[in-house]
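K.L.:
got a predicted structure plus its sequence, pasted below:
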Amino acid sequence: MNIDLTRRSFLRLAGAGVAATSLGAMGFGEAEAAEAAHVRAFKLTTTTEARNTCTYCSVACGIIMYSKGDVNAGEKADLIHIEGDADHPTNRGTLCPKGAALKDFVKSESRLTRPRYRAAGASEFQDISWDDALDKIARALKDDRDANLLQVNEAGVPVNRWTTTGFLAASATTNETAWLTYKTVRSMGIVGFDNQARV
C-alpha cells in the first residue's frame, strides 16, 4: 500500500499526534481520570484558619495558622501548620527560617504558658495566675511612681518625669497599637522607653 503524503499533510498529522500525546500527558487519559477520582482531600480543609503576626524580629511578617479543634466548644486547638500570609504587605507569603519554625516554638515543652514568680530570697519559681501577675506588676509600678515621679524640675517648671522605671515595647504590632502604647507610656511620665526593634 502506497501512501501519498505531502509535506503539508505530514505536518498536520504530526501536529495532531503531538496534541494527542500532550493531552494524555496532562491527565486527560483514561488512567489519569480514574486515578484523579481517588485523590485524598487537602489536609487543611477541615482546619480553623487564623491570621497573626510572627513573634520573632521587628519586621512583623504576617502568618496564617491552621489548627484542629473547636475552641468555642471547649476543645483544645491543636496547631498543625503555619505558613506565610500571601496577602500581608510586609512579607507577601514568605517567611524566614525562624518564622517557618514557629510551629516548633508553639509546641515546645519548655515554652512558658502562664506567669511565674520567684519570691525574694527563694530559689524556685512558682506558677501564679494572670490576675495575680498583673496585680503584682501594677502594685510595683504604682509604688515606684508615687515615690519617684518628678513633677517640677530644678527651674520650677512643671514636668511629668518618671526616670526610675523603663518600658520595652514589642515591635511586632500594628501602627495603631504602637501609637496607643507610646501615648500610655508617655502619659505615665516614663522617660526610659524603647522598642524591641532596637535591642
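P.N.:
All right, it came through fine.
K.L.:
make it CA atoms for all contacts and neighbour counts henceforth
P.N.:
Will do.
K.L.:
and the strands in the protein, which stretches?
P.N.:
For the chain, the strands defined by DSSP state E cover 48-53, 62-68, 78-84, 116-117, 126-127, 150-152, 158-169, 190-195.
K.L.:
present those as JSON lines; the columns should include mean neighbour count and distance to residue 179.
P.N.:
What follows is these, written out as JSON lines (neighbours: other C-alpha atoms under 10 Å; distance: least, C-alpha to C-alpha, whole Å):
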{"stretch": "strand 48-53", "mean neighbour count": "15", "distance to residue 179": "17"}
{"stretch": "strand 62-68", "mean neighbour count": "21", "distance to residue 179": "20"}
{"stretch": "strand 78-84", "mean neighbour count": "18", "distance to residue 179": "26"}
{"stretch": "strand 116-117", "mean neighbour count": "15", "distance to residue 179": "29"}
{"stretch": "strand 126-127", "mean neighbour count": "12", "distance to residue 179": "32"}
{"stretch": "strand 150-152", "mean neighbour count": "14", "distance to residue 179": "24"}
{"stretch": "strand 158-169", "mean neighbour count": "15", "distance to residue 179": "11"}
{"stretch": "strand 190-195", "mean neighbour count": "16", "distance to residue 179": "12"}
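K.L.:
residue 20: which of those is closest?
P.N.:
Of all these, strand 78-84 sits nearest to residue 20, with 38.8 Å by C-alpha to C-alpha.
K.L.:
centre of the chain to the closest one, how far?
P.N.:
10 Å (C-alpha atoms, centre = their mean, to the nearest Å).
K.L.:
which other helices and strands does that strand contact?
P.N.:
Applying 3 or more C-alpha pairs under 8 Å, 6 or more residues apart in numbering; DSSP states H and E, one finds that strand 78-84 contacts strand 62-68, helix 97-100, helix 102-107.
K.L.:
which residues touch the shortest one?
P.N.:
Meaning helix 97-100. Identification of contacts with helix 97-100 by C-alpha atoms under 8 Å, 6 or more residues apart in numbering yields 54-56, 82-84.
K.L.:
second structure for comparison follows:
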Amino acid sequence: MGARTWISSWPVYRQLTGDDPLGRGRAARSRDTERLRARTATADRVVKSVCPYCAVGCGQDVYVQDGKVTQIEGDRDSPVSRGRLCPKGSASLQLTTGPAREHRVRYRRPYGTDWEDLDLDTAMDMIADRVIAARREGWQWEQQGLRTRRTLRFASLGGATLDNEENYLIKKLFTALGAVQIENQARI
C-alpha cells in the first residue's frame, strides 16, 4: 500500500478533503464499516410485540430471520413508547437468544445441593400431585359456621409479563381449584 493510499484511508484526511467536514458520514466510515449490514435489514418479517418486563407495555418490533429472532427494537408506531425502550427492554433479545436461557426443566430436591434435569411430563406430574395434595390437606368446607369451600394452601401471583387475558384464565383456573389468594400485576 502506497503512502498516499495509506493517508487517504485516514478518517481525518477524508473529513478535511471530502464533502463531510463534520465527520458524521462517509468520512468516519472504514472499509469494514462499509461492509456491515444491520440485523434488521436481513429479517424475513417483523412481528409486533410488547415488552415483557414491566407494566408500561412498551411496543417492540421483533425481527425474525429463518424462524429465529435476530433483533428487537422499539416500535415507532406504539402510542405508549413511541419507539423507545428502557435498558431492560433494549436487552430483551437475550430472553430468546441469551446463553443463560434455560431450555430444560431443572429441579433441586428438598435439602439438595445439586440441580437435576427432568423431562417436562415428569415435572408437570410433580406439580399436579403437589396441587392435589395441598388442596386435599387444606380444604375448608366451612369457617366459623359459614360455607367457604376453599383452600389456603396455595396462591397465585401473576407478574407484568402476563397480560390481562392470561391472568383472567389463571384466575379462572385457581378459582376452580378453590384458591382465594389470587393477584396479578398486569396492566397491559
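P.N.:
Now that the structure is in, tell me what you want to look at. In this text the structure is predicted, and so the values were computed from the model without any measurement.
K.L.:
related to what we said a few turns ago, among the strands of the first structure, which is nearest residue 7 of the first structure?
P.N.:
strand 78-84 (54.3 Å).
K.L.:
what does the longest helix belonging to the first structure correspond to over in the second structure?
P.N.:
Criterion DSSP state H: the longest helix present in the first structure is helix 130-148. Mapping helix 130-148 of the first structure onto the second structure (TM-score structural alignment) gives residues 120-138.
K.L.:
rewinding a little: including distance to residue 92 of the first structure, could the strands of the first structure go into JSON lines?
P.N.:
Below are those laid out as JSON lines (distance: least, C-alpha to C-alpha, whole Å):
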{"stretch": "strand 48-53", "distance to residue 92 of the first structure": "13"}
{"stretch": "strand 62-68", "distance to residue 92 of the first structure": "8"}
{"stretch": "strand 78-84", "distance to residue 92 of the first structure": "7"}
{"stretch": "strand 116-117", "distance to residue 92 of the first structure": "37"}
{"stretch": "strand 126-127", "distance to residue 92 of the first structure": "39"}
{"stretch": "strand 150-152", "distance to residue 92 of the first structure": "46"}
{"stretch": "strand 158-169", "distance to residue 92 of the first structure": "25"}
{"stretch": "strand 190-195", "distance to residue 92 of the first structure": "24"}
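K.L.:
grab the nearest non-local neighbour of the aligned partner of residue 49 of the first structure in the second structure.
P.N.:
When the second structure is aligned by TM-score structural alignment, the residue opposite residue 49 of the first structure is residue 46. Closest residue to residue 46 of the second structure apart from its sequence neighbours, by C-alpha to C-alpha, 6 or more residues apart in numbering: residue 63 at 4.7 Å.
K.L.:
distance of residue 64 of the second structure relative to residue 53 of the second structure?
P.N.:
For residue 64 of the second structure, the distance to residue 53 of the second structure equals 20 Å [C-alpha to C-alpha, to the nearest Å].
K.L.:
same question but for residue 74 of the second structure, I mixed them up
P.N.:
The value you get for residue 74 of the second structure to residue 53 of the second structure, if C-alpha to C-alpha is used, is 14 Å.
K.L.:
then residue 143 of the second structure?
P.N.:
For residue 143 of the second structure relative to residue 53 of the second structure (C-alpha to C-alpha), the value is 39 Å.
K.L.:
more crowded one of those two?
P.N.:
residue 53 (16 against 10; other C-alpha atoms under 10 Å).
K.L.:
contact partners for that one?
P.N.:
88-89, 160-161.
K.L.:
for the residues you listed, could you give me JSON lines that also reports distance to residue 37 of the second structure and neighbour count?
P.N.:
Output for the contacts of residue 53 of the second structure, formatted as JSON lines (distance: C-alpha to C-alpha, whole Å; neighbours: other C-alpha atoms under 10 Å):
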{"residue": "88", "distance to residue 37 of the second structure": "24", "neighbour count": "13"}
{"residue": "89", "distance to residue 37 of the second structure": "23", "neighbour count": "21"}
{"residue": "160", "distance to residue 37 of the second structure": "34", "neighbour count": "19"}
{"residue": "161", "distance to residue 37 of the second structure": "32", "neighbour count": "19"}
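K.L.:
count the neighbours of residue 68 of the second structure for me.
P.N.:
13.
K.L.:
ok, back up a step: who touches the match of helix 130-148 of the first structure?
P.N.:
104-105, 151-154, 177-178.
K.L.:
average distance between it and the first structure?
P.N.:
Superposed on the first structure, stretch 120-138 of the second structure shows a mean distance to its aligned partners of 1.2 Å (mean C-alpha distance after the TM-score superposition for the first structure).
K.L.:
name the residues of that stretch that come out as buried.
P.N.:
Using 16 or more other C-alpha atoms under 10 Å as the test for burial, stretch 120-138 of the second structure gives residue 135.
K.L.:
next one: stretch 85-96 of the second structure
P.N.:
Quick answer for stretch 85-96 of the second structure (16+ other C-alpha under 10 Å): 85, 89-90, 92-94.
K.L.:
just send the residues you listed back as JSON lines, with distance to residue 35 of the second structure too.
P.N.:
Supplementary listing: those in JSON lines, determined by distance: C-alpha to C-alpha, whole Å:
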{"residue": "85", "distance to residue 35 of the second structure": "28"}
{"residue": "89", "distance to residue 35 of the second structure": "28"}
{"residue": "90", "distance to residue 35 of the second structure": "25"}
{"residue": "92", "distance to residue 35 of the second structure": "26"}
{"residue": "93", "distance to residue 35 of the second structure": "24"}
{"residue": "94", "distance to residue 35 of the second structure": "25"}
